[in-house]
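Participant: give me a model of this one.
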Amino acid sequence: MAATTFLETPQGRRLAYHKSEGAGSTVVFLGGLKSDMEGTKAVHLEDWARARGQAYLRFDYSGHGESSGRFEDGCIGDWHEDTVAAVSALTEGPLIVVGSSMGGWQALLLARAMPERIAGMVTIAAAPDFTEDGYWASFTDAQKEALETVGHVELPSDYMEPYIITKRMIEDGRTRLVLRSPLNLPFPVRFLQGTADTAVSTETALRLLEHAQGSDMHLLLVKDADHRFSDGPCLGLIERAVLEVMGAA
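Facilitator: Down below sits the predicted model:
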């Protein structure tokens, strides 16, 4: 496996990444909350892109994987800055953005920040606005008080150790919401969602589909697929979706 390379961002963060050179649009994988670039989907897509001779980029947000910083110190806005820095410094030309879970929110934020660069988008269990509609909306009065007094709360996860959710993450998330104002996606988009996902509901996927504006937008619901969306059939669906938005299917 190729050695990890690092990028120093304008904000002073050190991001770990793997980049494969190739032709055509660069496929950029944006991972989920507390995930890293060594996940099944990120590595599978890299192998798939290399076999096609397609340019590809995967990286770790700050506080994730091999990048600098602590997860507890980060927020949606920091990881958006990381995404913009990585894409700006490490890619040229059109992008095919693939965002998983929180990475789906990051993909939508990237579409607002640099719509001229994006040629297509695929999201997998996209979780836009989850800090507000998921965390804050479900917090008890005691948890909300803990945010104010302690500065964070711990939330259990079905997939890894508990999440530390900070007051900063909640407050910053409110400045990054994408489902409360126009969301224009003027390029081919494929939303993928499993019906057995316990982290992101099908209702969230439908809300995103109904809210976003675009002329080539599809939602694929996969019966019994969970949040990981990383078994063989699901990986095949991701490949097919990427080909569709590239116009190669």
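Participant: contacts and neighbour counts: CA atoms only from here.
Facilitator: Fine.
Participant: what's the spacing between the most centrally placed residue in the chain and Ala126?
Facilitator: With distances taken as C-alpha atoms, centre = their mean, the chain has Gly103 as the residue nearest its mean C-alpha position (0.6 Å). Look at Gly103 and Ala126: by C-alpha to C-alpha, to the nearest Å, they are 7 Å apart.
Participant: one step back: next SSE downstream of the helix or strand harbouring the residue nearest to the centre of the chain?
Facilitator: Per DSSP states H and E, Gly103 falls inside helix 102-113. Next in sequence after helix 102-113, counting helices and strands by DSSP H and E, comes strand 118-124.
Participant: what packs against whichever helix or strand comes after that next one?
Facilitator: Tracing the chain past strand 118-124, the next element assigned as helix or strand by DSSP H and E is helix 130. If you count contacts as 3 or more C-alpha pairs under 8 Å, 6 or more residues apart in numbering; DSSP states H and E, helix 130 packs onto no helix or strand.
Participant: how far is the very next helix or strand once past helix 130 from where the chain is centred?
Facilitator: Next along the chain after helix 130, taking DSSP H and E as the criterion, comes helix 137-138. Counting by C-alpha atoms, centre = their mean, to the nearest Å, helix 137-138 is centred 21 Å from the centre of its parent chain.
Participant: now show me the structure for the sequence below, then we'll compare the two:
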Amino acid sequence: MPDFLKTSDGHYIAYEKTDGHGALADAPTLIWCGGLKSDMEGGKATHLHTWAQARGRAFIRFDYFGHGQSSGDFIDGTMTRWAADIGRVRDRLTTGPVILIGSSMGGWAALLTAIANTPRTAGLVLINPAPDFTEKLTVAGWSEAQIKALENDGVVYEPSGYDEPYAYSKALIEDGRARQILDMPIPVTCPVRILQGYEDTVVPWTHSKRLIDMLTSKDVTYTLVAGGDHSLSRESDLRLIETAIESLSV
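Facilitator: Here you go, the predicted structure:
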């Protein structure tokens, strides 16, 4: 069963946390930052939690506002809110350095969190990261009818791989437009490991590759995974993620 972190506006964030122990008890806490409409019970999140616990690494996975077992309606969420949720988890559940592991939308949220508080971020592992996806991937592919629907109805619905469709609210699109980071230097100085599926049809590798030019960090690696899709959840993919985390833990 998860624990719950109450926020200042009366909402709560569901999370599961295990503390570090043994030789790695003081290593940076690993925080899983999931993707859009995913939750902390997803395959990569639970696999990495079990993997970290077996090695004595502190690990936290949680549900954003409007996701999973946390409170709030998904349609009211924004990138600002979801990035702030990562900050709340970091600031209230940890005291030392952290490594943020961001998947898809969570990669963007993790980057925004690292920009806001660079000293606490010891490293970033970004899996098929989708910075600026609302404007550069979603709205960029909309028809004129969808753009009009956003203006008239305040929301556009699109199919998702979940029980409910994606609901792109006007607030999410406008907030995402204001929080874009790919068109300027990204002031993140910690080591960054990017894993990108070559066959990803949700976030094309040509999109995430732009991070290489924009990140100011001097320690950035970009791994293009042959045959990898958007989930990157094959056994070989999971090994790559584990290796990326370990490369930041020396």
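Participant: ok so, going back, what lines up with the residue nearest to the centre of the first structure in the second structure?
Facilitator: Using TM-score structural alignment, the partner of Gly103 of the first structure in the second structure is Gly106.
Participant: what does Thr140 of the first structure give?
Facilitator: Aligned partner of Thr140 of the first structure by TM-score structural alignment: Ser143.
Participant: now the helix of greatest length in the second structure, how far from the chain's geometric center?
Facilitator: Identified as the longest helix of the second structure according to DSSP state H is helix 79-93. From the chain centre to the centre of helix 79-93 of the second structure is a distance of 11 Å (C-alpha atoms, centre = their mean).
Participant: ok, stretch 50-70 of the first structure next?
Facilitator: Using C-alpha atoms, centre = their mean, the distance between the centre of stretch 50-70 of the first structure and that of its chain works out at 12 Å.
Participant: may I see the buried residues of that stretch?
Facilitator: Neighbour counts over stretch 50-70 of the first structure (16 or more other C-alpha atoms under 10 Å) mark 50, 54-69 as buried.
Participant: counterpart of the longest helix of the second structure in the first structure, which residues?
Facilitator: Using TM-score structural alignment, helix 79-93 of the second structure corresponds to residues 76-90 of the first structure.
Participant: again, but for stretch 201-216 of the second structure
Facilitator: Residue span in the first structure matched to stretch 201-216 of the second structure, by TM-score structural alignment: 198-213.
Participant: buried set for that stretch?
Facilitator: 199-202, 204-205, 208-209, 211-212.
Participant: now do stretch 179-199 of the first structure
Facilitator: Buried positions in stretch 179-199 of the first structure, judged by neighbour count with 16+ other C-alpha under 10 Å: 183, 185-197, 199.
Participant: start to end distance for that stretch?
Facilitator: For stretch 179-199 of the first structure, the first-to-last residue distance is 18 Å (C-alpha to C-alpha).
Participant: same check, this time on stretch 5-18 of the second structure
Facilitator: End-to-end distance for stretch 5-18 of the second structure: 15 Å, by C-alpha to C-alpha.
Participant: what's that stretch in contact with?
Facilitator: With contact meaning C-alpha atoms under 8 Å, 6 or more residues apart in numbering, stretch 5-18 of the second structure is reached by 1-4, 40, 53, 58-65, 69-72, 85, 89.
Participant: how about the strands in the first structure?
Facilitator: 5-8, 14-20, 23-30, 54-59, 95-100, 118-124, 152-155, 163-166, 189-194, 217-222 (DSSP state E).
Participant: JSON lines for the ones you listed, including distance to Ala107 of the first structure?
Facilitator: Output for the strands of the first structure, formatted as JSON lines (distance: least, C-alpha to C-alpha, whole Å):
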{"stretch": "strand 5-8", "distance to Ala107 of the first structure": "20"}
{"stretch": "strand 14-20", "distance to Ala107 of the first structure": "17"}
{"stretch": "strand 23-30", "distance to Ala107 of the first structure": "7"}
{"stretch": "strand 54-59", "distance to Ala107 of the first structure": "13"}
{"stretch": "strand 95-100", "distance to Ala107 of the first structure": "6"}
{"stretch": "strand 118-124", "distance to Ala107 of the first structure": "8"}
{"stretch": "strand 152-155", "distance to Ala107 of the first structure": "24"}
{"stretch": "strand 163-166", "distance to Ala107 of the first structure": "21"}
{"stretch": "strand 189-194", "distance to Ala107 of the first structure": "11"}
{"stretch": "strand 217-222", "distance to Ala107 of the first structure": "15"}
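Participant: ok, of the buried residues of stretch 198-213 of the first structure, which one's closest to Met160 of the first structure?
Facilitator: Closest to Met160 of the first structure out of those is Ala199 (12.2 Å), distances taken as C-alpha to C-alpha.
Participant: excluding sequence neighbours, find me the nearest residue to the closest one.
Facilitator: His227 (6.4 Å; C-alpha to C-alpha, 6 or more residues apart in numbering).
Participant: wait, doesn't Arg50 of the first structure sit right on Gly22?
Facilitator: Yes: Arg50 of the first structure is within contact range of Gly22, at 7.5 Å (criterion: C-alpha atoms under 8 Å).
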